[in-house]
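Enquirer: Sequence below, structure please.
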Amino acid sequence: MALRATIYKADLNIADNDRGYYGSHAVTVARHPSETDERLMVRLLAYALWVQADERLVFTKGLSDTDEPDLWNLDLTGAVQQWVEVGLPDDRRLLKACGRADQVLVMAYGRGVDVWWAGVRHKVARANNLQVFALDAEATKALAALAGRNMNLSINITDASAWVSCDQGDVSLDVRVLRDDVRI
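Expert: Now for the predicted structure:
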């Protein structure tokens, strides 16, 4: 018998001081049986960072469907405007995404980020719609400790940093730009 996804509910109170966006979002996220708390929380953070661009950004089937990203924004015709990957995707997946979407965003995390980026950066050099960001491994582990089935998270974004707080504690994460002149 296959394991089922676990449902997480989160109320996100987002204050993006850099872009002047302030909003509250109630989201439901399905956590795949093989997904870690760390990956789940990085997906939530990616949502908070990029939802202000267009509130049609939604969670997809993620790990359950290899043809979909972790988050995406579809226009009214079904065309992909934003494709958001979390983790360390391979270069073929990124190039395929760049061909399907107007904008591809990657939120890389984990101890192997620099090794991963050194291996794929030249292979994706021709993709002009790709932006890559990275999070510190220790900070994402601390972020994972905030995970719960029902979360009320306050996320404050200022000067390329995100501060996430809830009843269980708070975590500060620096968002490092690996590729693009765009600031978070």
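Enquirer: Please make it C-alpha for all contacts and neighbour counts, starting now.
Expert: Noted.
Enquirer: tell me which residues of the host helix or strand of Asn156 are tucked away?
Expert: Using DSSP states H and E, Asn156 maps to strand 150-158. Of all the residues in strand 150-158, those buried under the rule 16 or more other CA atoms under 10 Å are Met151, Asn152, Leu153, Ser154, Ile155, Asn156, Ile157.
Enquirer: which helices and strands sit right next to it?
Expert: Applying 3 or more CA pairs under 8 Å, 6 or more residues apart in numbering; DSSP states H and E, we find strand 150-158 packed against strand 6-16, strand 161-166.
Enquirer: Determine which two of the buried residues of strand 150-158 are furthest apart.
Expert: Farthest apart among those by CA to CA are Met151 and Ile157. That separation is 18.4 Å.
Enquirer: need the helices for this protein, in chain order.
Expert: For the chain, helices defined by DSSP state H occupy the ranges 37-50, 91-100, 113-120, 137-144.
Enquirer: can you pull the buried residues of the first one?
Expert: This points to helix 37-50. Counting neighbours by 16+ other CA under 10 Å, the buried set in helix 37-50 is 37-50.
Enquirer: same question, stretch 121-134
Expert: Val124, Ala127, Asn129, Leu130, Gln131, Val132, Phe133, Ala134.
Enquirer: With distance to Asp65 as new columns, can those be given to me in a markdown table?
Expert: Formatted as a markdown table, the buried residues of stretch 121-134 follow (distance: CA to CA, whole Å):
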| residue | distance to Asp65 |
| --- | --- |
| Val124 | 23 |
| Ala127 | 23 |
| Asn129 | 23 |
| Leu130 | 21 |
| Gln131 | 22 |
| Val132 | 22 |
| Phe133 | 23 |
| Ala134 | 24 |
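Enquirer: One more sequence to fold, the one below, so I can look at both together:
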Amino acid sequence: MALKSTIFKAELHIADLDQNYYGSHALTIAQHPSETDERMMLRLLAFALNASETLEFGRGISDEDEPALWQRSLTGEVERWIDLGQPDEKRLKKAANTAGEAVVYAYGARGAEVWWQGVSSQAARHGNLKVYAIEADTMTALASLTERTMQLHVTIQEGAITVSSEAGSVEVALKALQ
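Expert: Below you'll find the model as predicted:
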């Protein structure tokens, strides 16, 4: 018998002073049985960092043809493709060629550095691709905020990112790789 996804509810309150975006989103997140709390919380953070009314979660881990998140136009064209982790060169190319903008949030401690060394020359060919790395300590801290029902507040001001809830507060530093 296959394991079922765990359902999480998140009320995400975003105050992005850098992009002049302020909004609240009631989100239902299905955590795949093989998905860690760190990755799920990174999906929520990626949502907050790229928030719009048309941004939605993809099938992610369970469907390799879709990104973790994406934003599509009313005609179905992919405007923004957001991946997490360490996608291979083929997937980076697909993301950059499919969407107007592609974003990758890489994580995995030392593994992310090794991954970036291997794909950076291919990634440089895509002007619409942005790649950020997140430290392992930050991922662990984000996971500590995980609850089945969450109220998260994300504040972005002058590049500083803070995620807070009743469980605590995390300062997030993104390292721009490209």
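Enquirer: center of the second structure - which residue?
Expert: Here the mean C-alpha position of the second structure is nearest to the C-alpha of Ala46 (CA atoms, centre = their mean), at a distance of 3.0 Å.
Enquirer: Now do the same contact list for that residue.
Expert: Neighbouring residues of Ala46 of the second structure by CA atoms under 8 Å, 6 or more residues apart in numbering: Leu69, Ile82, Tyr105.
Enquirer: ditto for Ala30 of the second structure
Expert: Ser5, Thr6, Ile7, Phe8.
Enquirer: so which of these is the most crowded?
Expert: Within those, Phe8 tops the neighbour count with 16 neighbours, counted by other CA atoms under 10 Å.
Enquirer: Tell me how far that one lies from Ser73 of the second structure.
Expert: Distance, Phe8 of the second structure to Ser73 of the second structure, using CA to CA, to the nearest Å: 27 Å.
Enquirer: Over to Ala15 of the second structure?
Expert: Counting by CA to CA, the gap from Ala15 of the second structure to Ser73 of the second structure is 24 Å.
Enquirer: Between those two, which has more neighbouring residues?
Expert: Ala15 (19 against 11).
Enquirer: Please verify my assumption that the more buried one contacts Val154.
Expert: Yes: the pair Ala15 of the second structure / Val154 is scored as a contact, 6.2 Å apart, by CA atoms under 8 Å.
Enquirer: what's the counterpart of Gln31 of the second structure in the first structure?
Expert: Taking TM-score structural alignment, Gln31 of the second structure has Arg31 as its aligned residue in the first structure.
Enquirer: now swap in Glu64 of the second structure and tell me
Expert: Match for Glu64 of the second structure (TM-score structural alignment): Thr66.
Enquirer: okay, the helices of the first structure in a markdown table with distance to Ser165 of the first structure next?
Expert: Shown next, in a markdown table, are the helices of the first structure (distance: least, CA to CA, whole Å):
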| stretch | distance to Ser165 of the first structure |
| --- | --- |
| helix 37-50 | 12 |
| helix 91-100 | 31 |
| helix 113-120 | 25 |
| helix 137-144 | 9 |
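Enquirer: Compare those and report which one is nearest to Thr60 of the first structure.
Expert: Closest of these to Thr60 of the first structure is helix 37-50, at 10.6 Å (criterion: CA to CA).
Enquirer: average gap between that closest one and the second structure?
Expert: Mean deviation of helix 37-50 of the first structure relative to the second structure after superposition (mean CA distance after the TM-score superposition for the first structure): 0.3 Å.
Enquirer: who touches Ala142 of the first structure in this structure?
Expert: By CA under 8 Å, 6+ apart, the residues touching Ala142 of the first structure are Val171.
Enquirer: Go again with 10 Å.
Expert: Glu38, Gly169, Asp170, Val171, Ser172, Leu173 (CA atoms under 10 Å, 6 or more residues apart in numbering).
Enquirer: before we move on, what about Trp117 of the first structure?
Expert: Leu88, Pro89, Asp90, Asp91, Ala108, Lys123, Val132, Ala134, Leu178, Arg179 are the contacts of Trp117 of the first structure under CA under 10 Å, 6+ apart.
Enquirer: Rebuild the residues you listed as a markdown table, extending it with distance to Trp163 of the first structure.
Expert: Formatted as a markdown table, the contacts of Trp117 of the first structure follow (distance: CA to CA, whole Å):
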| residue | distance to Trp163 of the first structure |
| --- | --- |
| Leu88 | 23 |
| Pro89 | 25 |
| Asp90 | 29 |
| Asp91 | 30 |
| Ala108 | 18 |
| Lys123 | 33 |
| Val132 | 20 |
| Ala134 | 15 |
| Leu178 | 20 |
| Arg179 | 22 |
